[in-house]
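Engineer: Predicted model and sequence follow; I will ask about them next.
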Amino acid sequence: MTQQQTVTVAHMDGSSAARAAHAFRLIYAEAFAGPPFHETEDDVAAAFRRFPLQTANPTFRAALARTRDDEPVGMAYGHMLAPEAVWWDELTEPVSDDMRREDGHRTFGLMEFAVREPWRGQGVARRLHTTLLGAVRAERVLLNVHPASEAASAAYRAWGYRKVGEGRPGGPGADLHDVMLLDLR
């Protein structure tokens, strides 16, 4: 039996994701430790200091993949962008006012998406994406992807995302990322 056959994907709201924070943290730490991310334990700790605030957002949605033995293998999460969201301000080139218009219902911001190495290439990411977006009521999805993460970029393009610009999530010293958008209408 392959690992893919033993993996289940569950949709989670903020409170259920908060209760499973240890699983999200394990996946995040392992998936982003290597190139091109090189996340340190301090980086992981900082990301998970924000997690309780993120999960408290009433529009927070997540998907978590686990084996039959309850081992966490992949995750995806995000929430709707508020009118004052800074994501559009992080782009290196401005986009039109219509593109950047947010009202709290228009755009789902896909904040984190990762699958642990042993389960990559088996459809787990696709299942996470489908499960997560099945619970989202938005016109579009916005995400940042490191251009050196070629497999992730290729998957996003295959799923219908298009590059709308480049940005530095986290501010001026951060790596340049491709900003990608998926129209759900």
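Structural biologist: Sure thing, it's come through.
Engineer: Please count neighbours and contacts with C-alpha atoms only from this point.
Structural biologist: Will do.
Engineer: for this structure, longest helix please?
Structural biologist: As assigned by DSSP state H, the longest helix anywhere in the chain is helix 41-56.
Engineer: those strands in the protein, which residues are they?
Structural biologist: Ranges of strands within the chain are 7-13, 61-67, 72-80, 107-115, 140-145, 162-167, 177-183, based on DSSP state E.
Engineer: Taking strand 140-145 as reference, get the angle to the last one.
Structural biologist: Spelled out, it's strand 177-183. Following axes from the mean of the first three to the mean of the last three CA atoms, to 10 degrees, one obtains 160 degrees for the angle between strand 177-183 and strand 140-145.
Engineer: ok, structure two:
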Amino acid sequence: MTRQGAVGVQQMDGSAAVRAEEAFRTVYAEAFAEPPHDEGEDGVAAAFRRFPVQARDRTFRAALARSEDGEPVGMAYGFMLGPGAGWWDELTEPVSEDMRREDGHRTFGLMELAVRGPWRGRGVARRLHGALLDGLGAERVLLNVHPRSEAASAAYRAWGYRKVGEARPWGASANLHDVMLLTLR
């Protein structure tokens, strides 16, 4: 694995992302194995049982970064939140009805954004984020970030995200995450 050479970022729809699932899995498994996530094989398997289901959503979009030799170095994906999206229900403190209103066009839910260790600090995450949101047309972007993911939290704040609450995104046994929102227009 090398840090040398250019990194290309490709936008993808759901079907293309599913065809490249192994690359997404490689990035996810390496990036989220580290603290504070400490994802093991079971966590990776669970994430990639959800991945093809998420990718079937008509609003799903993804971005994949690869090195010059084709090695996957980073990934990002998500989809628009529809009416009744459960994301807002996971917050530990309720937010206003206006904040939680979803119509399938208002809010893009950023599910994952990760870069493998050797390529961090080179702007790959920013490029993935930009590619994912390019031409999106949403009013805002919503994400969860582990508060001990200091580099990720700092990047999101630098990109204009603000904390709007806290949530346990996978139920009561999950770690508390910061819920962050980026206003696009």
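Structural biologist: Everything's here; your move. In this text, all values refer to a predicted model and were calculated from it rather than measured experimentally.
Engineer: Assuming the best superposition, what's their TM-score?
Structural biologist: Laid over one another, the chains give 0.97 as their TM-score (TM-score structural alignment, normalised by the length of the first structure), with 184 aligned residues with a CA RMSD of 1.1 Å.
Engineer: Can you name the residues that contact the closest residue to residue 102 of the second structure other than its chain neighbours?
Structural biologist: Excluding the flanking residues, the one nearest residue 102 of the second structure by CA to CA, 6 or more residues apart in numbering is residue 83, at 4.8 Å. Contacts for residue 83 of the second structure (CA atoms under 8 Å, 6 or more residues apart in numbering) come out as 101-104.
Engineer: and if we set it to 7 Å?
Structural biologist: Residues in contact with residue 83 of the second structure (CA atoms under 7 Å, 6 or more residues apart in numbering) are 102-104.
Engineer: most centrally placed residue in the second structure?
Structural biologist: Nearest to the geometric centre of the second structure sits residue 112, at 2.1 Å (CA atoms, centre = their mean).
Engineer: Identify the residue nearest residue 110 of the second structure in space, chain neighbours excluded?
Structural biologist: In space, residue 110 of the second structure is closest to residue 78, 4.5 Å off (CA to CA, 6+ apart).
Engineer: Give the equivalent position in the first structure for that neighbour.
Structural biologist: Using TM-score structural alignment, the equivalent of residue 78 of the second structure in the first structure is residue 78.
Engineer: right, and its match touches residue 111 too?
Structural biologist: Yes. Contact between residue 78 of the first structure and residue 111 holds when scored by CA atoms under 7 Å: they sit 4.8 Å apart.
Engineer: Quick check: the gap between residue 122 of the first structure and residue 112 of the first structure.
Structural biologist: 19 Å (CA to CA, to the nearest Å).
Engineer: just residue 73 of the first structure next, same as before
Structural biologist: 14 Å.
Engineer: repeat for residue 124 of the first structure
Structural biologist: 15 Å.
Engineer: swap in residue 159 of the first structure?
Structural biologist: From residue 159 of the first structure to residue 112 of the first structure the distance is 16 Å (CA to CA).
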